[in-house]
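Novice: This is a predicted model, with the sequence first.
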Amino acid sequence: MVYSLENARSLIAVVLIIAICWLLSERKRRFPFMLAIGALAAQAGLVLALFAIPNSQAMLSGMTAVVDALADSSDRGAQFVFGHLSGGLAPFAMQPDGAVLPFIFGFRVLPLILVISALSALLWHWRILEWVTRFFGFLFEKTMGLGGASALAVAANIFMGMVESPIVIRGYLDKLSRSELFLMMVVGLATVAGSTMVAYAVILAPVLPNAAGHVLAASIISAPAGILLARIMIPEAPDAAPPDYDVTLKYESSKDAITKGVQDGVMVAVNVAAFLIVFVAFVWIANHLLASGQAGAVQLGLVSPSASVVTLQSIFGYVFAPVAWIIGVPWNEALAAGNILGTKLFLTEFIAFIDLGAIPADAMTDRTRMILTYAICGFANVASVGIMTGGMTVLMPARRSEILGLAWKALLPGFMATLMTAAIVAAFPADLFGR
C-alpha cells in the first residue's frame, strides 16, 4: 500500500470536523475522548472489514451482481407497464442505430425504489433484516454506549429511511431524551434508505467500479460518525436512563408486508420525483437570473464579454472547493468536486449523484469519484429537513416544538458526518479499494 500527503491531509479534515462540532456544542463539558476514539476506530475497522479482509472484493462484486439483478428485475416490471420507456427495445427506430431508448430517470430509477421498498418490508417480516439491524444495534450499544432504543433506531437508519426507522421503536419515542432524539435525526441525515441506496448504485455503476459496495459501505460507515458528532453537539445528561428496546414494527403477513412496502415505496418515489422536479426548476431559475445579471454587467462594461458564465453550480464549486480539497480530493479536481458537494447540500443528493454519474470517466479520477460517493451518500440536505420534520411530528405530535427546534441544528452535523466518512476513506491508500 502506498501512502501520500493526500491521505494525511484528509485526517486534518477529521480533526476540523470534530472541532467545529465541539465549538457548537450546547454543553461544554469534558470532551468525549473515548467516544471519539471508539467512533474513529469503528469507522476504520468497518473500512478494513469491507475492503481489506480476504475475498472482500469478491463480496463487493457479489453485492454489485445482486444490485444488477434487482435493477434488471425492476426493469422487467417497469417495461411491462411503461414499455420501451423503461429501457426495452423501441417499437420503431428512435436513434440512427435503431437501438435502445436512452436512460430515463423516471422510468428506470423510480420503479426500482418501489421494488426495493417492498422487498425490504418482506425481509423485515421474515426477520432477516430485523436480525441484521439488531446486530448493528448491539454493536453500537456496546462500542459507543448508546441506549438500546436509540441504538436500534440508529442501526435501522442504515437500511431504512430517516422517517421509517423511528417506526421500529415507535413505542419508545416519547421516552427518548433530547440528546437521543437529536442523535436519531443526525444519523438519519447522515445515512440513506435501502431503496434509494440501490438507485444511487445504478446511477453510478457506469462510471464507478463496485458502486453498489461503496454506496452500502458509505451508509454503514457514516453511522458512527453521525453518533459521534451528535453526541458532541448535544451530550447526553449524566443521569439519563435510556429505555430498553424492543421492535414495534410488525407486519401481519408476507402479503401485508409487500402491500405496505409498496405503499411506502410509492410515497418515497413520489417525494423523490416531486423534489427533483422542483429543485431542478429552481436551479434553472437561478441560473437564468445569474445569466441575465451577467449579461447586464457585460453591457455596462463591468464584466468582460469573455468571462466564464456564472451558474449556481459554478458558485457551489468555488465555495466548496476547499472542503473537497481538505477531505482528500486533489486541487485540480476540487472545483468539480465542490460543485457536487454544494449540489448535495442545497439541492438533493439525488441530483448530486446524477451529476456525479454524468461526469465522463476520463474527466475525474476513480479515487475522487469514490471519495465523493461517500461524501454525498446521506440525506443531509435542505429538502430532507422538511421531510424529516414532517414524518417525525406525525409520529411524535407531543414533541413537535422540540423536533422543529432540533431539525435545522441536525443538518450541519449530518452533512459533516458524510464528509468525515469520506475523509476516513481518503486516509487509506487507493489500492486498498482495488484501484
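Specialist: Yep, that arrived.

Novice: From now on I want contacts and neighbour counts done on CA atoms only, so please keep to that.
Specialist: OK.

Novice: residue ranges of the helices in the stretch 51-200 of the chain, please?
Specialist: 56-82, 105-108, 110-125, 128-144, 148-159, 165-168, 178-190, 194-204 (DSSP state H, counting those that start in this stretch).

Novice: Below is an additional structure, to be compared with the one above:
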Amino acid sequence: MKFILFLAALIIIFLLAYIVSNNKREIKLKPIIIMLVLQLLLSFLLLNTEFGLVIIRGISTLFDHLLSYAAEGINFVFGGIANEGAGPFFLNVLLPIVFISVLIGIAQYIKVLPIIIRYLGLVLSKINGLGKLESYNAVASAVFGQSEVFISVKKQLPYIPEHRLYTLCTSAMSTVSASILGAYMTMIEPKYVITALVLNLFGGFIIANIINPYTVSPEEDIIEVQEGGKQTFFEMLGEYILDGFKVAIIVAAMLIGFVALIGMINQVFASIFGISFQVALGYVFAPLAFVIGVPASEVVKAGTIMATKLLSNEFVAMIDLGKISTSLSNRTVGIISVFLVSFANFSSIGIIAGAVKGLNEKQGNVVARFGIKLLYGATLVSLLTAAVTGIML
C-alpha cells in the first residue's frame, strides 16, 4: 500500500509543479530521475542501514558535545534564572545558535568552508541539470541560511536573470542553516533532521527543474564568490557571535508573536465555529498528509502541524508536534518531522526578499513579485522529502 501511495504522491507533487511550470517543453527528465533515485538511495542509507545509523549517531554526538559546550557559556551568563531542572526554550534551544555560528565563522575564516561549498557545488552541477552557481548556492544555503547566503554572491546579484534568481531563492527557502541544526535536534530526532537536510538539497533541484527549467550557457556559468574585506580573527569572532545572537533573538521574537497570534485566532475561531483554526486547516492539509504516507487515522493531526509550519514557522510547528507526538505513530512522527525541516513558510518570503533587496533593490523587488510561487515550490520540496522518507519508514 505504501508503494502505491508513494507513486501517487510523486504524481501529485510533480503535477502540481508542472501546472505552474514556466516552460513545460524545456523540462529535462534525466536529471530529475537521477536525483529522485539519489534521494531514495540516501534516505535508505540514512534511515535503514547500519552505516547510516553510524553517520547519524556521529553527527548527533557531535552536536550533543557542541550544545554542552554552548551550555557552559549560557550558564555563565544566565545561570540561576531557570528553576532547578527547568529547561527554558530560549536558553536551551535558541542561545546555542550563538556558539554554532562562531564555529561556522572559524571554518569560513580558515578557508575550509568555502572549499567544501565550492567543490560540492561543482559535483552537484554535474547531475542536477542546472548551473554551477545554482549548485554552489544550494550548498551554501545549507550552511549560511536563507538570508546570509546572498551576501556570498553579492557581486553577481545585479546580473542574475529572473529565472536563475528563482532557483537560487528556492534553494534558500528549501534548506535550513547549519547554525540552527542543533536547535532542531533538541526538538525532533536527529536522524530526521539530517535526512531532511540531505533530501531537501536534491528536492530543491528536482522541483526547480520542473517549475523553472532552463539551460545555462558556459559563458553564464561562472561562480564568483564575494569575499569582502579582510578581517582579523577576533573581528570575525565578534561578527559571528553577534550574528548568531541576532538570529536567536529574531527567532524568539517571531515565536512570541506567532504563538500568541495563533492562540488568539484559535480562540476566536473556536468561539464561532466550535473548532480551532489550526484543526480546521488540518482538514485542508489532511489529503496531502495521507498521500505522503501518514496513516488515515492521523491525517488531521498531521495536517494541523503541516499547516502550522506553513503559516508560522518550523519552530512553532515542532513545538506543537512535541506536544502530540505520543499520540502519533512513529511513522507519522518521522514523515512530519522531515516535512518541518525547511524554511518554507510565509514569513520566509519577506526574509528572502528583504535580504536580496538590502543588497540590490531591483532584484529584491523581483523576488517579492514571485514570492508566492517561491513558497509554493519550496513547499512541494518539503512534500517530496516527506514522501521519500515515508517509503523508507
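Specialist: It's in. Given the structure is predicted, the values throughout are model-derived calculations rather than measurements.

Novice: about what we covered before: dump the helices of the stretch 51-200 of structure 1 to CSV, plus mean neighbour count and distance to residue 294 of structure 1.
Specialist: Formatted as CSV, the helices of the stretch 51-200 of structure 1 follow (neighbours: other C-alpha atoms under 10 Å; distance: least, C-alpha to C-alpha, whole Å):
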stretch, mean neighbour count, distance to residue 294 of structure 1
helix 56-82, 17, 42
helix 105-108, 18, 32
helix 110-125, 23, 37
helix 128-144, 18, 52
helix 148-159, 28, 44
helix 165-168, 23, 46
helix 178-190, 29, 36
helix 194-204, 24, 34
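
Novice: Any idea which of those helices gets closest to residue 48 of structure 1?
Specialist: helix 56-82 (9.3 Å; C-alpha to C-alpha).

Novice: now the angle from that closest one to helix 194-204?
Specialist: Angle, helix 56-82 of structure 1 to helix 194-204, by axes from the mean of the first three to the mean of the last three C-alpha atoms, to 10 degrees: 100 degrees.

Novice: which part of structure 2 lines up with helix 56-82 of structure 1?
Specialist: Matched against structure 2 by TM-score structural alignment, helix 56-82 of structure 1 falls on residues 52-78.

Novice: Give me the mean deviation of stretch 56-72 of structure 2 from structure 1.
Specialist: With mean C-alpha distance after the TM-score superposition for structure 1, stretch 56-72 of structure 2 departs from structure 1 by a mean of 1.4 Å once superposed.

Novice: Now do that stretch: distance to the chain's middle.
Specialist: 20 Å (C-alpha atoms, centre = their mean, to the nearest Å).

Novice: Check whether residue 14 of structure 1 really touches residue 420, as I assumed.
Specialist: Yes. Counting by C-alpha atoms under 8 Å, residue 14 of structure 1 does reach residue 420; the two are 5.5 Å apart.

Novice: Dump the helices of the stretch 51-200 of structure 1 into TSV; add distance to residue 46 of structure 1 as well.
Specialist: Below are the helices of the stretch 51-200 of structure 1 laid out as TSV (distance: least, C-alpha to C-alpha, whole Å):
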stretch	distance to residue 46 of structure 1
helix 56-82	12
helix 105-108	31
helix 110-125	23
helix 128-144	12
helix 148-159	13
helix 165-168	22
helix 178-190	16
helix 194-204	18
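
Novice: which one of those helices lies closest to residue 396 of structure 1?
Specialist: Once those are compared by C-alpha to C-alpha, helix 165-168 is nearest, at 9.8 Å.

Novice: Trace that closest one over to structure 2 and give me the residue numbers.
Specialist: Per TM-score structural alignment, the counterpart of helix 165-168 of structure 1 in structure 2 is residues 149-152.

Novice: rewinding a little: residue 14 and residue 420 of structure 1: which has the busier surroundings?
Specialist: residue 420 (31 against 23; other C-alpha atoms under 10 Å).

Novice: Show me what that one aligns to in structure 2.
Specialist: Structural alignment (TM-score structural alignment) places residue 420 of structure 1 against residue 384 in structure 2.

Novice: Please, which helix or strand holds that match?
Specialist: Applying DSSP states H and E as the criterion places residue 384 of structure 2 in helix 371-392.

Novice: could you give the angle of that helix to helix 162-174?
Specialist: 50 degrees.

Novice: coming back round to it: now list whatever residues contact both of residue 14 and residue 420 of structure 1.
Specialist: The contact sets of residue 14 of structure 1 and residue 420 overlap at residue 327 (C-alpha atoms under 8 Å, 6 or more residues apart in numbering).

Novice: Share the number of residues neighbouring residue 311 of structure 2, please.
Specialist: As a burial measure, residue 311 of structure 2 scores 17 neighbours (other C-alpha under 10 Å).

Novice: For the counterpart of it in structure 1, give me its contacts.
Specialist: Under the alignment (TM-score structural alignment), residue 311 of structure 2 maps onto residue 346 of structure 1. Neighbouring residues of residue 346 of structure 1 by C-alpha under 8 Å, 6+ apart: 381, 382, 383.

Novice: Repeat the analysis, applying 6 Å as the threshold.
Specialist: By C-alpha atoms under 6 Å, 6 or more residues apart in numbering, the residues touching residue 346 of structure 1 are 381, 382.

Novice: Please compute how far the helix or strand where residue 332 of structure 1 lies lies from its chain's middle.
Specialist: Counting by DSSP H and E, the element that carries residue 332 of structure 1 is helix 331-346. Once both centres are worked out by C-alpha atoms, centre = their mean, helix 331-346 of structure 1 turns out to sit 16 Å from its chain's centre.
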